[in-house]
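Enquirer: can you look at this prediction? I've put the sequence above it.
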Amino acid sequence: MPITELLERNAIQYANDVALVEINPDIKEKRRVTWREYELIQPDLSQQYRREITWHVFNEKANRVANLLLSRGIRKGDKVAILMMNCLEWLPIYFGILKTGALAVPMNFRFDEHEIKYCLELSETDVLFFGPEFIGRIEEIVDEIDEKRILFYVGGDCPSFAENYDNLVSNCSSLSPDIKITDEDDAAIYFSSGTTGFPKAILHNHESLMHAAKVEQNHHGQTKDDVFLCIPPLYHTGAKMHWFGSLLTGGKAVLLKGVTPKTIFETVSKEHCTIVWLLVPWAQDILLALDRGELKIEDYDLKQWRLMHIGAQPVPQSLIKRWKEYFPHHQYDTNYGLSESIGPGCVHLGVDNIDKVGAIGVPGYGWQAKIVDTEGNEVNQGDVGELIVKGPGVMTCYYNDEKATAECLKDGWLYTGDMAEMDKDGFIYLVDRKKDVIISGGENIYPVQIENFLSKHPKIKDVAVIGLADERLGEISAAIIELNPDTECSEEEINEFCKELPRYKRPRKIIFAKVPRNATGKIEKPKLREIYHSKNLVDAQNRG
């Protein structure tokens, strides 16, 4: 069943129930907001800007988007891109695209104008919806992209080179278009994060999207009464696929724009959120704010908050241990996934396996997983190999890239590029990205293992380990360490702490600096290598 049918069902069964809420703490004025013909009441939420829509209105807005696109000649198989920050319009536009049979193409809001142009051309996009934050970037390339594409602007004060989405869509029918969609039909193109190279276009069908909804609900037990707090960007498979659990059950979701420990607690408290998906840096910031007394749990109504889960990157064991000290009643889960496997859930820890924190978990609902050597044979228990996964959420292909597809899709198995090992209980532990492995004096060093160890140091807020070129050893490991605020630490102190590691795993160089992460929380190691002039020999060998 295509995912669009869930929205149609919710619009009937839960017509007047709230589907989506948008909260923007950066907009302070209190006001009534009229969004086309639907007047939304702005309650006093510490003067935060707040909008909401019901399932009935959500579905009608998606239908209007679909009918607008159809009126402009968009047909099944065409591509329609979304370049917008999280907002109340985002998901109705996404579902409107799907209802036409066209492919939704969400785009990273950090792309510069050259990356935007590259991804529009790579995906063969026909229409672009973009928000006010991107006027300058689109203006830089409009002469190159405008001839072949329709540009819809979503926001106030429409630029002259685009068409006003709000004016156009208000005149379109709110009835569902009569377009037949099957599970096998192409549904969306997502772009890889670019942390290991330039973005690839990842093609998924409707079966992938629907399976993501089933996986999320199965893993976290969402009910109609759950309220999901969504903070990460909707262009990424992770945030949207976690929200699909709310779509499946008809529950409410809250889109929080702008993130601080205080705004997270305020939103959880006032919107009665029960499920919160965090990235590692946000969880760290919350713990630091609690440690310093800047946040006090008793000042907020958090008793209904039942689940905190983290995805998108390895999670330090020490972080979860500290979290459980503050929130002993919380369930915890971590999800592993790639855009190529429709985001989170192909491997997950499971809320009942808190004793296995540090592992990414076991195969998720409907998924299989193996750890294999370079020949594709399963390795012995405890040995390191490449993690491969198989299931209904595996991508169809890299769009228009047969070579890259053949390299990672073999007999239905997706080769993830992540190195892992499995313990005697069948739990999988992520060791590192295949391309991030440091080869030092013939020894393979896995940076994630060192990062996990260093993250236990009480003065360290964040850490990344990369390889630096070395004439004698080929590469040496360097630890870029971001300290907690108002904390001092010496290189000697770190070296002393690392004596618990085997000698070959100890960082040879310590650098105190900020650790850059992308919008989905992943460490930007290519940027670090560029900053510190390192040369990754594994990458060089792969290119050769």
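Expert: Okay, I see it. The structure displayed is predicted, hence computed values, not measured ones. Numbers count the residues shown, from 1 in each chain.
Enquirer: could you use CA atoms for every contact and neighbour count after this?
Expert: Noted.
Enquirer: what's the helix or strand for the residue nearest the centre of the chain?
Expert: The centroid of the chain falls nearest to residue 238 when counting by Cα atoms, centre = their mean (3.6 Å). For residue 238, the host element (DSSP states H and E) is helix 237-249.
Enquirer: downstream of that helix, the next helix or strand is which one?
Expert: Next along the chain after helix 237-249, taking DSSP H and E as the criterion, comes strand 252-256.
Enquirer: how distant is that following strand from the center of its chain?
Expert: Relative to the chain's own centre, strand 252-256 is displaced by 15 Å; criterion: Cα atoms, centre = their mean, to the nearest Å.
Enquirer: ok, structure two:
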Amino acid sequence: MEEQSSEPEIARPTRSLAAVTAQLLVSGGPFEMETAEVGGVATRVWKHAPPHMRAVIESSLEHGEATALVYGDERLTHSAFYRSTAALARRLIDDYGVAKGDRVAIAMRNYPEWVIAYFAATAIGAIAVPLNSWWSGPELEFGLTDSGAAVLVADRERIERLGGALERLELPLIGVRTEELPEGARSWDAVLGTVACDQRLPEAEPAPDDPCTLFYTSGTTGRPKAAVGSHRNLATNIVSGSYSRFRSLMRLGLEMEEVQAYVDGMGPSVVLCVLPLFHATGAQTVMLPTLANGGTLVLMYKWDPEEAMRLVERERVSAITAVPSMIAQMTASPRLGDYDLSSLMMLASGGAPAAPALVSRTRRSMHEMLLGQGYGLTECSATATTNGGSDYLLRPDSAGLPVATVDIAIFDAAEQELPPGEIGEVWIRGPGVVHGYWQRPQATAAAFSGGWLRTGDLGRLDDEGFLYIVDRVTDMIIRGGENVYCAEVEAAVHEHPAVAEVAVVGIPDEVMGEEVGAVVRLLPGRELTGQELAEFLEPHLAGFKIPSRVHVVTGELPRNAAGKLLKKHLKREYGWSADEEGPAGVP
């Protein structure tokens, strides 16, 4: 599809934020708030949010024979989804002795079984532990050991990666979509057996603030940390998503009743899930709202821009949330005009900020639709601010406005709140902020205090409350939506016998946002190429963490008086700064 020669005209907001917010938050409306005590802190919460994940899966019965899950040629109705979830929940209790608070690990691709296992565990008060399916065997083993998982639900690839670790862990295993199983493991079909037409969930009474999930997020020490999410944390997103969509449309002058009529007229959403479900964004802002509202979740095994467009056409997909690199690949595809994408009404980016140039390119190459992006962390259940509609087009470099239940503040190093325009650390408070880190009391104390989450991101607020993220306090790279912490990669590189020291940095990249780069100093008399280093790291790190650009040096790396590596100096020296073009590849 050829790009148009000029930008489409941007419709400017016609109603003030104050007027829209006052109408949305009216008493008795769907976005009514109330105050609840969460962790000893008075917190604004959505009054009409589901109380727990059990209520979400029970609502599937209300949607009956409408399609809930699509994977390839497989289709599962909401009622069948409920029955399979209820059957697995019963087996977890009866066959595996899973009780309230026990951890159920899930390690697989985006299969329907992932969704069923997640809801089966959380519906009975157990804690779902989504493990990164890109992790290597040792990384998966760490997650299982750290979480103290009582049972593992995994597909063939993850089982193969774990290898002998499964025997060492003596962990019950339910194998998904695999014919070969280790001794003692059972297949998914054998565990579920015949699912009765009147199958119902076993009795359980989860509370809103009970632990519900452990989503792993890397830490600056290089060891992943698990954020302890509650039922309330996750259920908050179901209402927050609707609130943000209403706010964007009402800013254009529509009344609340008009927006509701528009949403009702569209029918249940059909959402293409292109993000991995082990990510907070994929599970909490894509999967949960879609199923809770009676929509259809179309699952992809792995990202492929042409396959995504084919699914949009075939399933009449109405919404996609993707990382910016995925959107860039779609809009740049030479086959963009070969597919009927007219059903697509909303295209949002998450997981990493989208460059303003990408917003312009999307508007030129695709039909009119609601564009937007959000900002959040695993530690705040993925959603803190949203930027959509005309606000996004006018401020594409902004992370948006906080949802009504969230407070955003900017603090300096002395923990003094800063006025609009001043840059400092972004702090978040609201019902999405998790309980802390699993078995990490010191890390929890450092990041959470009095209901506030210290994000480690640098940002500023403008006079209207729009948030702008300008940098990161923590040493982190975001590659295609995946968080890569330099300390973890540096520790792995240091394991190579030829390496004396290493500095890992983020390199700006148009497609992935950032690539992983490394400057390596070798020990005297040793030799090492970038390819040899990549091969060495492959068994130890997930592929997205392995440096794609490596510069080998013999001299000392630059450090300051305190001994800290001067990474900005290195990025400038090797042309890896944002305003300079980096090396073409691995030397």
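Expert: Received, thanks. Bear in mind the structure is a predicted one, so any value in this text is a computation, not a measurement.
Enquirer: TM between them?
Expert: TM-score of the superposed chains, computed with TM-score structural alignment, normalised by the length of the first structure, equals 0.76; 445 aligned residues with a Cα RMSD of 2.8 Å.
Enquirer: before we move on, the earlier item: who does the helix holding residue 238 of the first structure touch, helix- and strand-wise?
Expert: Judged by 3 or more Cα pairs under 8 Å, 6 or more residues apart in numbering; DSSP states H and E, helix 237-249 of the first structure is in contact with helix 4-13, helix 206-220, strand 227-230, strand 252-256, strand 343-348.
Enquirer: hmm, 7 Å instead?
Expert: In terms of contacts (3 or more Cα pairs under 7 Å, 6 or more residues apart in numbering; DSSP states H and E), helix 237-249 of the first structure is packed against helix 206-220, strand 343-348.
Enquirer: what's the match for the residue nearest to the centre of the first structure in the second structure?
Expert: Applying TM-score structural alignment, one finds that residue 238 of the first structure aligns to residue 281 in the second structure.
Enquirer: for residue 135 of the second structure, helix, strand, or coil?
Expert: Here residue 135 of the second structure takes the coil state, with states given by DSSP: H, G, I helix; E, B strand; the rest coil.
Enquirer: as a quick check, tell me the outermost residue of the first structure.
Expert: Distance from the centre of the first structure peaks at residue 472, with 39.4 Å (Cα atoms, centre = their mean).
Enquirer: assign a three-state SS to that one, would you?
Expert: Per three-state DSSP, the secondary structure class of residue 472 of the first structure is coil.
Enquirer: which residues in the stretch 201-350 of the second structure form strands?
Expert: With strands called from DSSP state E, counting those that start in this stretch, the stretch 201-350 of the second structure shows them at 211-218, 224-230, 270-273, 296-299, 319-322, 346-349.
Enquirer: need the ones you listed in JSON lines (columns: distance to residue 521 of the second structure and mean neighbour count).
Expert: Formatted as JSON lines, those follow (distance: least, Cα to Cα, whole Å; neighbours: other Cα atoms under 10 Å):
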{"stretch": "strand 211-218", "distance to residue 521 of the second structure": "25", "mean neighbour count": "25"}
{"stretch": "strand 224-230", "distance to residue 521 of the second structure": "26", "mean neighbour count": "24"}
{"stretch": "strand 270-273", "distance to residue 521 of the second structure": "42", "mean neighbour count": "27"}
{"stretch": "strand 296-299", "distance to residue 521 of the second structure": "44", "mean neighbour count": "26"}
{"stretch": "strand 319-322", "distance to residue 521 of the second structure": "37", "mean neighbour count": "24"}
{"stretch": "strand 346-349", "distance to residue 521 of the second structure": "38", "mean neighbour count": "20"}
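Enquirer: now those as JSON lines including distance to residue 161 of the second structure?
Expert: Converted to JSON lines, those look like this (distance: least, Cα to Cα, whole Å):
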{"stretch": "strand 211-218", "distance to residue 161 of the second structure": "18"}
{"stretch": "strand 224-230", "distance to residue 161 of the second structure": "18"}
{"stretch": "strand 270-273", "distance to residue 161 of the second structure": "25"}
{"stretch": "strand 296-299", "distance to residue 161 of the second structure": "23"}
{"stretch": "strand 319-322", "distance to residue 161 of the second structure": "27"}
{"stretch": "strand 346-349", "distance to residue 161 of the second structure": "31"}
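Enquirer: what's the closest of those to residue 113 of the second structure?
Expert: Proximity to residue 113 of the second structure, assessed across those by Cα to Cα, is greatest for strand 296-299 (11.1 Å).
Enquirer: show residues contacting the closest one.
Expert: 67-71, 110-111, 269-273, 287, 290 (Cα atoms under 7 Å, 6 or more residues apart in numbering).
Enquirer: before we move on, back to that, how close does the residue farthest from the centre of the first structure get to residue 110 of the first structure?
Expert: To residue 110 of the first structure, residue 472 of the first structure is 39 Å away according to Cα to Cα, to the nearest Å.
Enquirer: again with residue 227 of the first structure
Expert: Residue 227 of the first structure is 28 Å from residue 110 of the first structure, by Cα to Cα.
Enquirer: ok, now which ones touch the closest residue to residue 465 of the first structure other than its chain neighbours?
Expert: Distances taken as Cα to Cα, 6 or more residues apart in numbering put residue 479 closest to residue 465 of the first structure, at 4.5 Å, once the chain neighbours are dropped. By Cα under 7 Å, 6+ apart, the contact list for residue 479 of the first structure reads 463-466, 507, 509-511.
Enquirer: helix or strand: which one has residue 479 of the first structure?
Expert: Judged by DSSP H and E, residue 479 of the first structure forms part of strand 474-483.
Enquirer: list the buried ones in that strand?
Expert: 474-483 (16 or more other Cα atoms under 10 Å).
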